[in-house]
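Q: Okay, predicted coordinates and the sequence, questions at the end:
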Amino acid sequence: MRTRDKRLAVLEMLDAGERGGGHGWVLDDQVPSAEQHGVEPVVGEGLAELADRDTRAELSALTSRPVRWAARLTPYGRDALLYAHTVPLPLSDRAEPAPGEQWVHLRPAQMDAVRRFVALDSDLAIPPADGLAERVRTADFSRPENRWRLCLTRQQITSVAYALYLYRLTCSEAEANRFARDYDVIYQPHPDTGVPTARYVTRGPGTPHAADPRTAQS
């Protein structure tokens, strides 16, 4: 059993013993000797405490028998146990997207690429769209989905596509291609000029159209 599993098992045992005892302590007649030794590591971590001589004397008088060992959780142990059994709050949309905005879900590798992009900021010839850095900074991460969630304008989405274009040139093509499938925009060389251009993919009838990256953010 892993250390954290052992720790949790001891905390649960102490918590159950305290609830059943009625006096706030887990006593020696509730815990076999071998398991009493198992409490020592969590005592050493400050998650539980052992009763001193005076406290054991009080417990002996209370129970009308000699109490040679007693333990209980500390506030830190209670917090650790509570934390272990608490399901993370589901991420909620802190605000509905404003007109012209939408929720964008980025894979971790995509988010890493965008973070590198916004870190460069004005050093780039085509800098991040206005407000993108702040949206990246305040993004939510959904563990069940394994996605970062950002509320972006179309201009910011196009800027993300440019970040993934740079990532495509230097690291991997996969993230830009996935983003294009999800959000209908990808940077590619223009077939006539060769200039990297944002191509907005239409689904259904019609053909893709393109925008020069120097004007896509204006």
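A: Cool, got the structure.
Q: contacts and neighbour counts: CA atoms only from here.
A: Noted.
Q: which helices and strands does the longest helix seen in the chain pack with?
A: Longest helix in the chain, counting residues (DSSP state H): helix 3-21. Counting contacts by 3 or more C-alpha pairs under 8 Å, 6 or more residues apart in numbering; DSSP states H and E, helix 3-21 is packed against strand 26-27, helix 33-44, strand 70-73, helix 75-84.
Q: go again using 10 Å as the cut-off
A: Under the contact criterion of 3 or more C-alpha pairs under 10 Å, 6 or more residues apart in numbering; DSSP states H and E, helix 3-21 touches strand 26-27, helix 33-44, strand 48-50, strand 70-73, helix 75-84.
Q: Use this one as the comparison:
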Amino acid sequence: MKLCLIFVFLVLTSIHVKANEFHLGIWVGQAKTSLRGYDSTIISSNKSDTSYKLEGSYKLSDSLLIDFGYVDQGMGQVVLLNETLDLSSYHQKVREIAPVLANGFTFGSDYIFWQTETWSSSIELGLYVWESEIESRSDNDTLYTDFSGTDLYFGGVVSYAFTKHWNVGFNYRNYQLDQSIHEYSLGLVYRF
């Protein structure tokens, strides 16, 4: 909560002049989470996958940007030893344990706290409107469970401008779902 209040204070005290600059970026990285539970029948699990982001930003001032985008964090997986023939019971167990990596839309803001002609660093805070699907299979039967929600994310970006219009950057984000999702990504951003 203190982090949110500090962020709001920095944003409100930094709005000087409209810069009217639009940015469009594509990011590729790795999203990692943890299992949502434990069971002795776990054979294997995969709690990370390649993530993709397409994001746009509108620069309100020299230090404040408003962001919007789409994020696909890939899929997690868990394989359990099926001790029962009942698909419904098996699916319930998978549902309680499987790692959740999601996809959805983001809306947030970046506060640029350090900037030179070529380098910049910012912190970000926003909302993630997400959905995820858990699929469990046994023999020829498949069951699905859908999850969705709206949760906070926060993170930071370090970027380097190698031309007037092009930046490369490194981004860390923490999505605050029931099990946090940590995402590390590299991006290419075009400034209009």
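A: Perfect, I can see it now. Everything numeric in this text was worked out from a predicted model, so none of it was measured.
Q: Superpose the two chains and report the TM-score.
A: Remark: TM-score between the superposed chains equals 0.20 [TM-score structural alignment, normalised by the length of the second structure]; 64 aligned residues with a C-alpha RMSD of 5.2 Å.
Q: about what we covered before: can you redo the helices and strands packed on helix 3-21 of the first structure as JSON lines with mean neighbour count?
A: As requested, these are exported to JSON lines (neighbours: other C-alpha atoms under 10 Å):
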{"stretch": "strand 26-27", "mean neighbour count": "25"}
{"stretch": "helix 33-44", "mean neighbour count": "14"}
{"stretch": "strand 48-50", "mean neighbour count": "20"}
{"stretch": "strand 70-73", "mean neighbour count": "24"}
{"stretch": "helix 75-84", "mean neighbour count": "15"}
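Q: Would you map the strands across the first structure?
A: 26-27, 48-50, 70-73, 101-106, 140-142, 147-153, 185-189, 196-200, 209-211 (DSSP state E).
Q: Just send the ones you listed back as a markdown table, with distance to residue 58 of the first structure too.
A: Formatted as a markdown table, the strands of the first structure follow (distance: least, C-alpha to C-alpha, whole Å):
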| stretch | distance to residue 58 of the first structure |
| --- | --- |
| strand 26-27 | 12 |
| strand 48-50 | 14 |
| strand 70-73 | 11 |
| strand 101-106 | 59 |
| strand 140-142 | 50 |
| strand 147-153 | 55 |
| strand 185-189 | 73 |
| strand 196-200 | 77 |
| strand 209-211 | 81 |
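Q: Nearest approach to residue 7 of the first structure belongs to which of the ones you listed?
A: strand 48-50 (10.6 Å; C-alpha to C-alpha).
Q: Now do the closest one: which elements does it pack against?
A: Under the contact criterion of 3+ C-alpha pairs under 10 Å, 6+ apart, strand 48-50 of the first structure touches helix 3-21, helix 33-44, strand 70-73, helix 75-84.
Q: Columns distance to residue 137 of the first structure on top of the ones you listed, output as a markdown table?
A: Formatted as a markdown table, these follow (distance: least, C-alpha to C-alpha, whole Å):
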| stretch | distance to residue 137 of the first structure |
| --- | --- |
| helix 3-21 | 32 |
| helix 33-44 | 37 |
| strand 70-73 | 38 |
| helix 75-84 | 26 |
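Q: ok, back up a step: and the helices and strands packed on helix 3-21 of the first structure as TSV, adding distance to residue 140 of the first structure?
A: As requested, these are exported to TSV (distance: least, C-alpha to C-alpha, whole Å):
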stretch	distance to residue 140 of the first structure
strand 26-27	42
helix 33-44	34
strand 48-50	35
strand 70-73	34
helix 75-84	20
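Q: Ok, which of those comes nearest residue 159 of the first structure?
A: Nearest to residue 159 of the first structure, of all these, is helix 75-84, at 38.8 Å by C-alpha to C-alpha.
Q: if I look at the residue lying closest to residue 103 of the first structure once chain neighbours are set aside, how far off is residue 188 of the first structure?
A: Leaving out its chain neighbours, the residue that sits closest to residue 103 of the first structure by C-alpha to C-alpha, 6 or more residues apart in numbering is residue 151, at 4.4 Å. Noted for residue 151 of the first structure: a distance of 24 Å to residue 188 of the first structure, by C-alpha to C-alpha, to the nearest Å.
Q: go on, residue 50 of the first structure?
A: 68 Å.
Q: ok, now residue 70 of the first structure?
A: If you go by C-alpha to C-alpha, the gap between residue 70 of the first structure and residue 188 of the first structure works out to 71 Å.
Q: List the buried residues for the helix or strand harbouring residue 142 of the second structure?
A: Residue 142 of the second structure is part of strand 141-161, with elements assigned from DSSP states H and E. Residues of strand 141-161 of the second structure classed as buried: 152, 153, 154, 155, 156, 157, 158, 159, 160, 161 (neighbour count, 16 or more other C-alpha atoms under 10 Å).
Q: Just give me the closest of those residues to residue 54 of the second structure.
A: residue 157 (14.9 Å).
Q: so residue 199 of the first structure touches residue 187, yeah?
A: Yes - counting by C-alpha atoms under 10 Å, residue 199 of the first structure touches residue 187, with 6.0 Å between them.
Q: joint contacts of these two?
A: 158, 161, 180, 210, 211, 212, 213 (C-alpha atoms under 10 Å, 6 or more residues apart in numbering).
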